[in-house]
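Q: Predicted structure and sequence below. I'll ask about it afterward.
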Amino acid sequence: MSYVISGIQQIGVGVKDADEAWKWYRRFFGADVPVFTEKAEAGLMLPYTGGQPRSRYAILALNMQGGGGFEIWQYTSREPQPSSFDIQLGDYGIFSGKIKSPDVKRTYEYYQSQGVACLSEIHRVGQGPLNFFARDPYGNIFQVVEAADWFQDRKQLTGGVYGAVIGVSDIGKALTLYRDVLGYDEMVYDETGTFESLKALPGGTVPVRRVLLRHKAERAGAFAPLLGRSELELVQVTGGREPRKIYDGRFWGDLGFIHLCFDVNGMDELKARCEAHGYPFTVDSSNSFDMGEAAGRFSYIEDPDGTLIEFVETHKVPIMKKLGWYLNLKKRKPTKPLPRWMIKAMSLSRVKD
């Protein structure tokens, strides 16, 4: 068996107050279905937490209209640290999360009416989708992107996570991971220059090369219908300044986008593929880790510039917590999607404000 990537499971966001942040993400990104909420010690991430286990509080929340989720992550044993410098477009790491929307114009108008900081007007690059950039109250930038694939229609202005904008030093080198391992094999555009649509962003006035990647094949696996399609934009600064690593001098879990996580099956085969392309696992839970309401195996790699990519092979997931219904995925056919009614049943845990 080869490995299966079902889609982007979640983007990790380090915050000071996870409950407060989740309330905002519920309101403006529709991430109102919790998969788990857990207080525990992050004991396996020692390469990225100063060599010591760190206590944390984490919430994994989904938008059931479709798309990936949010892992909202808060240190409880130390004060999470902000970047010591102003993060700019093209700095190495996750600059922006992407959020899918069925109607970008209506979303833009709603955000403006609610005082959400919109950093750009609606625009399109080449054959890319309509989109605009906005900032959450915690300084994180999101790109709201036009999308057409949906798990269900909940009459919401957005779905969940659709991808990320990632700063890299060499796009050609980065493609050996994002294209050859993660399967983003369709190049929507490859543009170089300065862009009017980026000028309002931090660092958006310098020349860059930007490449938008999608995957030609439909994703497969248990949660593929919900997670859906996704896209990544790689951005390389081509002049005007020297980029920096976004997490330089900080820990995983500090403030900002801490990782991009993919839902996978066939972790051993994926590990071999990553190693063959020069991306060995730097963290591997090896067997099943237990997060109370969910369980699985997780691992991490670094892209060529140190950006953390997480893989999760889900073994147990709650479907109806109130009834004690937890689904064991270990013996399912890796490419077979779950019945849509079963995935929809997760909505019974929805948190309403």
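A: Sure thing, it's come through.

Q: CA only for contacts and neighbour counts going forward, please
A: Noted.

Q: Report the distance from stretch 277-293 to the chain centre.
A: Taking Cα atoms, centre = their mean, to the nearest Å, one finds the center of stretch 277-293 at 17 Å from the center of the full chain.

Q: Put this next to the previous one:
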Amino acid sequence: MKKNICGIQQVGIGLKNAKEAWRWYRRAFGMDIGVFEDTATARLMHHYTNGQDCERYAALAMNMEGGGGFEVWQHTQMAPSAPHFDVRLGDTGIFIVKMKCRDLTTAFERHKSMGINLLSDPIQNPAGQWHYYLADPYHNIFEVIEHDNYFMAQQSVTGGVTGVVIGVSDVDRAREVYADILQYDEVKFDETGTFDDFQSLPGGGEKFRRVLLGHSQPRMGPFSKLLGPSTIELVQPLDRAPRKIFENRIWGELGFIHICFDITGMEALQKECESKGFSFTVNSANSFDMGNAAGHFSYISDPDGTPIEFVETHKLPIIEKLGWYINLKKRDPNKSLPDWMVKTLRFSRVKD
């Protein structure tokens, strides 16, 4: 089976109280579809946890507007630490998560009325897209960006994840992973200087090389319509050496802990990553269980050590009480599931 990158499945968010944070994300971003919820031991993540097994709670939340989800993640046997320094734009790791939005003005006014910490007014990026930045109560930064792609209209003012901003030490080296392996092969802009729309961010007044990557071909795969198109924005500081956001901390502590891609063809992907010098750092080998979801997961690190997860889903619960699951191993890996089938995920909505 050939490698196929189907889309951003989720971004992991390390939190002190994941259930409390999930309530906030439901209210602010409509992330109210509970795909799985699980308490267990993370035994395979030693590459990122200094060799430790970690007890954890995790839940995957989605939005039926479309886009990737959030994996809200919490250490349960240790107090997770925040960064030990003032993180600035361009420090290496995931700095911002992009949330899609069909009506930016409505979203901005709704978030303003909710008392959310808005970091900027709506402004255009170098590609001419309107966007604004906000911070959650846990000091994570999100970018709400106008986007006309959606899967299923909802009452929420945003959809799900449509990309990330990643700090890198060398854009060209990072593109070996993001443009090549992950197939973000379309350069939407590649500019150097200072940027008006960065001014409201920590360290945003500095000089950067800033590259926005998209994919020239539509993503294919079982959940590709739901996950939708996405972008990766690479930001390299030019006047200083960046620091690692997770410096002296382990995976799962506070902040954006990984970006995860839904894929098919894990064996082909492994061979490609190895041939290009980015061998798997984690490999579940056969199958994993996350509550009632099952599949095969692996990780690589980008050149600066940022964790990138791949998940090949084998089984997904639709209505657990009825024992109704989607078995993806019996389906064409490059074909989208029927819309009606994906829409049954709405039966897993979590209501407050």
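A: Perfect, thanks for sending it. Just so it is clear, the structure is predicted and the values come from calculations on it, not from any experiment.

Q: so how far is the first residue of stretch 58-66 of the second structure from its last?
A: For stretch 58-66 of the second structure, the first and last residues are 21 Å from each other (Cα to Cα, to the nearest Å).

Q: what's next to that stretch, contact-wise?
A: Applying Cα atoms under 8 Å, 6 or more residues apart in numbering, the external contacts of stretch 58-66 of the second structure come out as 10, 18, 22, 29-39, 68-74, 150-154, 158-160, 225-228, 343, 346.

Q: The lengthiest helix in the second structure vs the first structure, average offset?
A: The longest helix of the second structure (DSSP state H) is helix 18-29. Aligned to the first structure and superposed, helix 18-29 of the second structure gives a mean residue distance of 0.5 Å (mean Cα distance after the TM-score superposition for the first structure).

Q: now for that helix, which elements pack on it?
A: Counting contacts by 3 or more Cα pairs under 8 Å, 6 or more residues apart in numbering; DSSP states H and E, helix 18-29 of the second structure is packed against strand 54-62, strand 69-75.

Q: what's it in contact with?
A: Identification of contacts with helix 18-29 of the second structure by Cα under 8 Å, 6+ apart yields 15, 31-32, 57-58, 61, 63, 72-74, 111, 156-160, 352.

Q: switch to 6 Å and redo it
A: Helix 18-29 of the second structure is contacted by residues M31, D32, V72, W73, Q74, T158 when judged by Cα atoms under 6 Å, 6 or more residues apart in numbering.

Q: can you check stretch 274-290 of the second structure too?
A: C273, A294, G295, H296, F297, S298, Y299, I300.

Q: Stretch 105-122 of the first structure now?
A: Taking Cα under 6 Å, 6+ apart as the rule, stretch 105-122 of the first structure contacts N131, F132, F133, A134, R135, L157.

Q: and the third one, what is it in contact with?
A: Think F133 of the first structure. Counting by Cα under 6 Å, 6+ apart, the residues that F133 of the first structure touches are C118, L119, S120, F142, Q143.

Q: In strands, which of those residues appear?
A: If you go by DSSP state E, these have C118, F142, Q143 in strands.

Q: related to what we said a few turns ago, which of the helices and strands packed on helix 18-29 of the second structure sits most buried?
A: strand 69-75 (a mean of 27; mean count of other Cα atoms under 10 Å).

Q: relative orientation of that one and strand 54-62 in degrees?
A: Here the directions of strand 69-75 of the second structure and strand 54-62 differ by 160 degrees (axes from the mean of the first three to the mean of the last three Cα atoms, to 10 degrees).

Q: re earlier: reformat the contacts of F133 of the first structure into a markdown table and put distance to L327 of the first structure next to each item.
A: What follows is the contacts of F133 of the first structure, written out as a markdown table (distance: Cα to Cα, whole Å):
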| residue | distance to L327 of the first structure |
| --- | --- |
| C118 | 40 |
| L119 | 41 |
| S120 | 42 |
| F142 | 32 |
| Q143 | 33 |
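
Q: Any chance of CSV for those, columns distance to S6 of the first structure and neighbour count?
A: Output for the contacts of F133 of the first structure, formatted as CSV (distance: Cα to Cα, whole Å; neighbours: other Cα atoms under 10 Å):
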residue, distance to S6 of the first structure, neighbour count
C118, 31, 20
L119, 32, 19
S120, 31, 18
F142, 22, 22
Q143, 22, 23
